[in-house]
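Student: output the structure for:
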Amino acid sequence: MTILVTGARGNIGSQVVARLHSIGRPLRASSRRASGLAVPRGVQTVALDLREPGTFRAALHGVTQVFLYAEPDGVADFLKAADEAGVRNVVVLSSNTVMLPGADKDPLAQHHRVVEDAVFASGLPHVLLRPGAFASNALGWSADIREGRAVQQPFADAQVSPVHDADVADVAVAALAEGSRMSGVVPLSGPQSLSFRTEVGIIAELLGREIQVRDLDRDEARETMGRFVPPPVLASLLDQWEAGLSRPADTNATCGPWTGAPARTFRQWVGEHLGAFGDMPAR
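Tutor: The predicted structure follows:
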């Protein structure tokens, strides 16, 4: 009855491991490099690389459920091995980009679509979690905010519904712990539609100081972000953000029906991570 958590070094995967351990579920945490993998005492660790079939057997031994990080390379072979090993349920961390217009040509969407298609083809019972923008994306502004510079954000008035990563982890655990209650596709949104400018305003309010926002056009975004974001991925992001100028983001797919708790807000996420943006205000 062991649950295998892939990508256990990641933000969501590590939280899934901690939550499953806290409720006493037998589990095994995996990463491409098992050495140095920080897990609660008593949790098994194993090296698993989807590009290396030789790592599958040890990782899947005795496993009945898998939390699968969306990695296209080798995923079909891994799912075949999982089926042969007796896995009965796969919970995939996918993305809502697969549902957006033009997803068939979008590199971000295709990264996740390859994994989803492999899951469909495997015939394994599954849950596909499709969160939208993560609240933690705001960490991309942290260096500028700490240094007192203006936040540089393309389409600063675009609307998103930021999802707290803890909510995604909670839904993943619900899918693993109560698999019979949840199946198929589960979109996940945050509880509020917020512009990037409003998000920065929330950070500024909680820090107790003003933060300027510089709204970049496409050319400026390519110049600023193109140094560290591949051009096809950047084009995808800019298209998504530009589309968000014309409509509020969807807030109808929060975690509540699956966790029984209200969705965490962006303000709550900022309060929990305020130190990443600068000195905490005196109380």
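Student: can we go C-alpha only for contacts and neighbour counts from here?
Tutor: OK.
Student: tell me where the stretch 151-283 of the chain has strands.
Tutor: 151-154, 159-160, 184-188, 194-195, 213-216 (DSSP state E, counting those that start in this stretch).
Student: in the longest one, which residues are buried?
Tutor: Using 16 or more other CA atoms under 10 Å as the test for burial, strand 184-188 gives 186, 187, 188.
Student: so for residue 60, which of the strands of the stretch 151-283 of the chain sits nearest?
Tutor: Closest approach to residue 60 among the strands of the stretch 151-283 of the chain (CA to CA): strand 184-188, 22.5 Å.
Student: quick one: which of the buried residues of strand 184-188 is nearest residue 137?
Tutor: Closest to residue 137, out of all of the buried residues of strand 184-188 and judged by CA to CA, is residue 188, at 15.6 Å.
Student: how about the closest one, nearest residue that isn't a chain neighbour?
Tutor: Spatial nearest neighbour of residue 188, chain neighbours left out: residue 131 (4.4 Å); criterion: CA to CA, 6 or more residues apart in numbering.
Student: can you give me the neighbour number for that neighbour?
Tutor: Neighbourhood size, residue 131 [other CA atoms under 10 Å]: 26.
Student: quick check: it touching residue 94?
Tutor: Yes: contact criterion CA atoms under 8 Å: residue 131 and residue 94 qualify, at 7.1 Å.
Student: thought residue 1 was touching residue 64, still the case?
Tutor: Yes: Residue 64 lies in contact with residue 1 (CA under 8 Å); the separation is 5.4 Å.
Student: who has more neighbours, those two?
Tutor: Remark: of residue 64 and residue 1, residue 64 carries more neighbours, 19 against 12, as counted by other CA under 10 Å.
Student: one more sequence to fold, the one below, so I can look at both together:
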Amino acid sequence: MPDNSGPTGSPHRPTILVTGATGNLGREVAGRLSAHGARVKRLVRGLGDQRGQRSGRPGAERVVGDLTAPAAMRAALRGVDAVFLIWPLLDSAPARALVAELAAAAPRVVYLSSTAIDDEAVRQSDPIVQVHADMEALLGDAGLRPLVLRSDTLASNARGWAPQLRAGDVVSGPDIARTAVVDERDVADAAVAVLLGHRGRLGHGPYLLTGPEILTRADQVALLGTALGRRLRFRAVAADLARSRMLADGRPERLVEALVAASLHRPASSRTTDHVERLTGRPAGTFARWAADHAAEFGGARG
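Tutor: Model prediction:
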């Protein structure tokens, strides 16, 4: 355990910058850090951004900034002991300026990456995983020695199905390979544990955060159906149809192409780990539990 005492023996309250603080995971991390007594800086893109306020707690500070704006990040990093870093872009090149600012400020960095990274591969399976691999390399090459949390698919991604489930009992989409879906609340608890220094490293490698079971898309939809008391089913659609639908929904073309590439080329997950338990002291929760806890978001039972 590190010594968190201040110069007079009083407990030191670390200051932690949380990026992606308005997203499903970032707001969970920020809320938990505040509950543990940390000073939290929640990075937002503008003062008008109110998303994620439900997880805000007294003492959390909203800081306006952009990960691609070096001057703004330099200001946001002042006085920061640690950073929870989520890189949101499909290109790692703009991160070079950010990494330079991190190296100058020298906080502890916890980076959210992906379990889909193949450390033996020259190139990764798809553009999304490649960016994560590139970011890990950038941070390491800068001498930051980041603590890397490689997360499997977040359960909160299922929220994207809510509009379909409010309208009917079928979820249609690309049949992405099976994966060890992990509750974002477990990832947040793991992130808080390492940000506050409560747990040590697992050797020299990254933490691999997974749920307790491997699930297909159809499995997830069926478990949501159980939570909702409805007979739901998943209908796979071809890549071209999935692409056209996502474009029609207004998603950026580059993101759509990356998602389609992931659905076509990312290999199925075949591994679960106990790393959530090692970090948090309790086993990872199931997707069934997540579905039961969030059933109201999907419209509930239909008469």
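Student: which one of the buried residues of strand 184-188 of the first structure is nearest to residue 149 of the first structure?
Tutor: Nearest to residue 149 of the first structure among these is residue 188, at 32.5 Å by CA to CA.
Student: post-alignment, the longest helix along the second structure versus the first structure, mean distance?
Tutor: Of all the segments of type helix in the second structure, defined by DSSP state H, the longest one is helix 127-141. Aligned to the first structure and superposed, helix 127-141 of the second structure gives a mean residue distance of 1.6 Å (mean CA distance after the TM-score superposition for the first structure).
Student: what range does that helix cover in the first structure?
Tutor: Per TM-score structural alignment, the counterpart of helix 127-141 of the second structure in the first structure is residues 107-121.
Student: can you list contacts of that stretch?
Tutor: Applying CA atoms under 8 Å, 6 or more residues apart in numbering, the contact partners of stretch 107-121 of the first structure are 70-72, 75-76, 79, 92, 94-98, 103-104, 126, 128, 232-233, 236.
Student: whichever of these end up buried, select them in ChimeraX.
Tutor: Only the buried entries of the contacts of stretch 107-121 of the first structure go into this ChimeraX selection, using 16+ other CA under 10 Å:
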select :70,71,72,75,76,79,92,94,95,96,97,98,103,126,128,236
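Student: restricted to helices, list the contacts of stretch 107-121 of the first structure.
Tutor: Using DSSP H, 75, 76, 79, 232, 233, 236 are the members of these that sit in helices.
Student: contacting residues for the equivalent of the second one over in the second structure?
Tutor: Correspondence of residue 76 of the first structure to the second structure, assessed by TM-score structural alignment: residue 96. Taking CA under 8 Å, 6+ apart, we find residue 96 of the second structure in contact with residue 138.
Student: and residue 96 of the second structure, how far from residue 41 of the second structure?
Tutor: Separation of residue 96 of the second structure from residue 41 of the second structure (CA to CA, to the nearest Å): 22 Å.
Student: for residue 194 of the second structure, same thing?
Tutor: The gap separating residue 194 of the second structure from residue 41 of the second structure is 17 Å, by CA to CA.
Student: same question for residue 31 of the second structure.
Tutor: For residue 31 of the second structure, the distance to residue 41 of the second structure - CA to CA - is 11 Å.
Student: one more: residue 47 of the second structure?
Tutor: Distance of residue 47 of the second structure to residue 41 of the second structure, given as CA to CA: 13 Å.
Student: what's the most buried one of the strands of the stretch 151-283 of the first structure?
Tutor: A comparison of those by mean neighbour count, using mean count of other CA atoms under 10 Å, puts strand 159-160 on top with a mean of 26.
Student: mean per-residue distance, it to the second structure?
Tutor: Here strand 159-160 of the first structure, set against the second structure after superposition, deviates by a mean of 1.9 Å using mean CA distance after the TM-score superposition for the first structure.
Student: neighbours of the closest residue to residue 225 of the first structure other than its chain neighbours, just the number please.
Tutor: Of all residues not flanking residue 225 of the first structure in the chain, residue 234 sits nearest, at 7.6 Å (CA to CA, 6+ apart). Residues near residue 234 of the first structure, counting by other CA under 10 Å, number 19.
Student: and what of residue 31 of the second structure?
Tutor: Using other CA under 10 Å, residue 31 of the second structure has 24 neighbouring residues.
Student: again with the one 3 residues further on
Tutor: Taking other CA under 10 Å as the neighbour definition, residue 34 of the second structure ends up with a count of 19.
Student: got the contact list for the aligned residue in the first structure for it?
Tutor: Residue correspondence to the first structure (TM-score structural alignment): residue 34 of the second structure is matched to residue 21. Under the criterion of CA under 8 Å, 6+ apart, the neighbours of residue 21 of the first structure are 27, 40, 43.
Student: ranges for the helices of the first structure?
Tutor: 11-22, 56-60, 75-85, 107-122, 142-146, 165-177, 196-207, 218-225, 231-243, 256-259, 266-272.
Student: the first one vs the second structure - mean distance after superposition?
Tutor: Averaged over the aligned pairs, helix 11-22 of the first structure sits 1.0 Å from the second structure after superposition, using mean CA distance after the TM-score superposition for the first structure.
Student: centre of the chain versus that helix, how much separation?
Tutor: Relative to its chain's centre, helix 11-22 of the first structure lies at 13 Å (CA atoms, centre = their mean, to the nearest Å).
Student: buried residues in that helix?
Tutor: By neighbour count on 16+ other CA under 10 Å, the buried set for helix 11-22 of the first structure is 12, 13, 14, 15, 16, 17, 18, 19, 20, 21.
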